[in-house]
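Q: got a predicted structure here, sequence first:
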Amino acid sequence: MLKELHLRKVGPCDELDLQLMPRLNLITGDNGLGKSFLLDIAWWAMTRQWPRALNKELVSGYVARPQSAKEGSIEFVVEGKANKEVRYKSTFSARDESWTGKAGRPHNPGLVLYAMADGGFAVWDPARNYWKKVGGQDVQDRVPAYVFSPRDVWDGLQDPERGQLCNGLLSDWAGWQKEGGAPFEQLCAVLATLSESNSEPLKPGPLTRISLDDARDIPTLETPYGKAVPVLHASSGVRRIIALAYLLVWSWQEHVKACALIEEQTTQQVVFLIDEIEAHLHPRWQRAIVSALLNVTQALARDARVQLVVATHSPLVMASAEPRFDAQLDAWFDLDLVSGSPAREPQVRLAQRPFERLGDVSRWLVSEAFDLPSPRSREAEVLIEQAETLVDEEDASAQEAQELTQKLEGVLGGIDPFWSRWRFAGAQRGWWTLPEPGQPVSKPAARKRTRT
């Protein structure tokens, strides 16, 4: 488990301190404030590897450079086997372009999974990637980690020296389905759990061929309209989910096999980093994905503790966490751009926010998570500000109010709650009169008044 992360002069913040909780950690913030960067740092802290250093096909996951090599540092606390905590501090060597610290293997944090926003994926397995002891020295002669580009997820991962590391989704799925064993049963169960709804589950269909020139057996998915669609033709949202499902099953299956070979028990801890968990997903899916991933990971690793660190832009993801959020196990962190003094530029700050159950998802839009002035369109927002200003102007005329009402009608729905406030305020100013009790109140009523 990753328990603490402390950055000095690294990334957008001069100082950043993160105290993670053991189950669910939600990270929000505007674009460019460092959510993905934090996940990259978290991955490095637990594995001592930068994703792109292991796979040049990635477009993210580069080595983090500090603002100043003399002042920059990364410090973290990891909890591994037997609840043992290790604190590690690293500084940057500008000459070597690398982070240095105490020599030796990284502390074992358990199985670490990292789903990147672009569809890439990384796995660190304590049974397969851990360093060996040779003559009393730590030697990393195994694969440092399994880092997949989006293409590698589907077609397989190769190493120039070691050969084929993973067959990929298309080949493994087809092979598992033909064998009909435990891996395919797990895949079916994971797909069902990660589905948008129980009424429309992701269910494998028969294998198929998609071209005369392609000899591969391609997996398919059953659809609600009764046809089996090749996974290569699935939507972006479905492809994101089935890739997650496959890699969860593949990572756990390979971990179990490796543990059997080295005669050790499977890991007691799983850390899952997920960047933009809602990527490509329909709103119905967004409000189910957090609970689904918690359930799936806990179901695969039945005896292990599962820690999720999730970066999101979605108010539906935040609202979906409400039923399961427990302040003893979970936390919400928010990155904000804070205005400085006139002599200083704005600064990025990370704050742990108290998690409140806001109910209506529109309330999350105007919360500290997303900082919108209102859940409406920008055009409606501007006109409502003009209306509120007009109400406060002593010499505002009924004609001005009527003209503004016509503009508002072009951007606001007829049942928007603003209309009742606007009618009442206009009646108080004498711009129009309200209907008599028992008469219907309709938005066009304001337009029928005589203009002055």
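A: Looks like it came in fine.
Q: CA only for contacts and neighbour counts going forward, please
A: Noted.
Q: tell me where the stretch 101-250 of the chain has strands.
A: 111-115, 121-124, 132-134, 137-139, 146-148, 157-159, 163-166, 220-222, 228-230 (DSSP state E, counting those that start in this stretch).
Q: how about those strands, which one is nearest D360?
A: The closest of the strands of the stretch 101-250 of the chain to D360 is strand 111-115. By C-alpha to C-alpha, the value is 28.6 Å.
Q: and that closest one, what other elements does it pack with?
A: helix 35-47, strand 121-124, strand 269-275 (3 or more C-alpha pairs under 8 Å, 6 or more residues apart in numbering; DSSP states H and E).
Q: most tightly surrounded among these?
A: strand 121-124 (a mean of 24; mean count of other C-alpha atoms under 10 Å).
Q: residues contacting it, please?
A: 47, 51, 111-115, 144-150, 153, 251 (C-alpha atoms under 8 Å, 6 or more residues apart in numbering).
Q: contact partners for Q177?
A: Applying C-alpha under 8 Å, 6+ apart to Q177 gives the contacts F184.
Q: next up, a structure to set beside the first:
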Amino acid sequence: MELAPRLNLITGDNGLGKSFLLDVAWWALTRKWPQDLNENLTSGYVARPTDVGQKATIKFSVESKTGRVEYESSYVPADQSWRGKAGRPWNPGLVVYALADGGFAVWDPARNYWRKKGNIDVQERLPAYVFSSKQVWDGLPVLVDGKTTKVSNGLVADWASWIREGKADAKRMAAVLAILAPTSGDDGLQVGDTFARLSVNDARDIPTVRMAYGQDVPILYASLGVRRIAALAYMLSWAWREHLIASQQLGQQPSSRIVVLFDEIEAHLHPRWQRAVVPALLKVVQTLTADAGASVQLIAATHSPLVLASVEPLFDVEKDKLFVLDIEDHVVTLREKPWAMQGDVINWLVSESFGLQQARSIEAEKAVEAAEAWMRGDTAALPPDLSTKEAIHAELARVLAGHDPFWPRWVVKFEKAGGRP
């Protein structure tokens, strides 16, 4: 799997390994599995071979700050872990992983990379920041020097604090949120004018979002789709803010490269939002960093034909790739697909990327296939309950809309055969 430098989209049926590929990509970039760093996650577990008697290896190359790095790791059953070459790891830039369960993982070169004491490499820093879905909102406590420390206050507290200050952090969060939400129609997201309280016993000031109907709604009461976009905006803003602060304290230049891994990028999103999210993520890095030269590499898994349709105007075969997971002879295969614009969602559904025969219900697909078999005289292909033209016609009338484009073909054949529609 040779990834493209900008956009990489992965499609495939459920259970074929899209999340697995993203977990391995995170591990390749950070050498840590998300679940190992936060047991509250419901995903991100260590990859393990199905047959420990066979040698299992993960081999990859990474574009790091100092150039391309080749690496190979072997699974050691006795240790229940992957073992590779010891020594100082690579620096891939800032890495943000949005997991399908709502959790996030962040690797920051300023805060998680090894440091030096004299000429000696010392691995004393936290290996990464891994949030469960709840910790994204409420804060992430971790052990630092034997003491429980909150390394993030969570979306609710941090966003409220940024809004009160009214400075760069609040503006950055609002700008990222505005880019990630759709800009057409009435579904654009804006920060509300007020805070909210959930009850007399809850002293938190809850940030609000201005909905399309003009009401400010506490972010905790917003829909799953709105909360997912808000969580993404927060994690990107928080990761960059803390990276800037740490870089300044260390006397280093901030990273100009961000890698974003995103599992089920369309999850909980209305179709209008689904077709906006990938183009928005490719734009957001320049807004986040205020650096026109900053680069982003996005690796995303999706089940949505709208996501693929949305990238047609911007897809560049020199910088972007499409991968498809499939089953061939009971073996899962991963193939890079040559890019070809499909034009609309229906064409994407019936393309090799998604593999549907028709963009209809199962019953309608069966009826249309029976009708097509009857029209070409292939009676052996007719199912028992659709073995006559009358039965086929009755089923088509039941399952197809009156304006379905299949009707003209069928009616002409049906009438020629002496039928009456």
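A: That came in fine, so what should we check first? Just so you know, these numbers come straight off a predicted model, no measurement behind them.
Q: quick TM-score on the pair, please.
A: Superposed pair, TM-score by TM-score structural alignment, normalised by the length of the second structure: 0.94. Supporting alignment: 408 aligned residues with a C-alpha RMSD of 1.7 Å.
Q: neighbour-wise, which of the contacts of strand 121-124 of the first structure leads?
A: F148 (30 neighbours; other C-alpha atoms under 10 Å).
Q: counterpart of that residue over in the second structure?
A: The equivalent of F148 of the first structure in the second structure is F131 (alignment by TM-score structural alignment).
Q: quick one: the helices in the stretch 201-350 of the second structure?
A: Secondary structure of the stretch 201-350 of the second structure (DSSP state H, counting those that start in this stretch): helices located at 224-250, 271-289, 305-310, 345-349.
Q: JSON lines for those helices, including distance to L22 of the second structure?
A: Putting those into JSON lines (distance: least, C-alpha to C-alpha, whole Å) gives the following:
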{"stretch": "helix 224-250", "distance to L22 of the second structure": "17"}
{"stretch": "helix 271-289", "distance to L22 of the second structure": "16"}
{"stretch": "helix 305-310", "distance to L22 of the second structure": "18"}
{"stretch": "helix 345-349", "distance to L22 of the second structure": "23"}
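Q: thinking again about what came up before, and which of the contacts of strand 121-124 of the first structure is nearest to L261 of the first structure?
A: Using C-alpha to C-alpha, the contacts of strand 121-124 of the first structure come closest to L261 of the first structure at S251, 15.5 Å.
Q: aligned partner of that closest one in the second structure?
A: So, by TM-score structural alignment, S251 of the first structure is matched to A239.
Q: list the contacts of that match.
A: V96, V106, D108.
Q: 10 Å instead?
A: L94, V95, V96, A105, V106, W107, D108, Y129, S152 (C-alpha atoms under 10 Å, 6 or more residues apart in numbering).
Q: repeat that for L232 of the second structure.
A: The neighbours of L232 of the second structure, taking C-alpha under 10 Å, 6+ apart as the test, are 96-98, 102-104, 136, 176-177, 180, 226, 238, 281.
Q: dump those to a markdown table, plus distance to F323 of the second structure.
A: Formatted as a markdown table, those follow (distance: C-alpha to C-alpha, whole Å):
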| residue | distance to F323 of the second structure |
| --- | --- |
| V96 | 21 |
| Y97 | 19 |
| A98 | 19 |
| G102 | 24 |
| G103 | 24 |
| F104 | 23 |
| V136 | 30 |
| V176 | 28 |
| L177 | 29 |
| L180 | 24 |
| V226 | 28 |
| W238 | 31 |
| L281 | 19 |
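Q: circling back to that earlier point, out of the helices of the stretch 201-350 of the second structure, which is the most enclosed?
A: helix 305-310 (a mean of 22).
Q: follow-up on the earlier one: for the contacts of A239 of the second structure, which one is nearest L308 of the second structure?
A: V96 (21.7 Å).
Q: residue in the first structure paired with the closest one?
A: Aligned partner of V96 of the second structure by TM-score structural alignment: L113.
Q: show me the contacts for the residue nearest in space to the middle of the second structure.
A: For the second structure, the residue nearest the mean C-alpha position is F262 (2.6 Å; C-alpha atoms, centre = their mean). Contact analysis of F262 of the second structure by C-alpha under 10 Å, 6+ apart lists 9, 19, 22, 96-100, 104, 298-302.
Q: that one pairs with which position in the first structure?
A: Per TM-score structural alignment, F262 of the second structure is aligned with I274.
Q: same check, this time on L37 of the second structure
A: Using TM-score structural alignment, L37 of the second structure pairs with L54 in the first structure.
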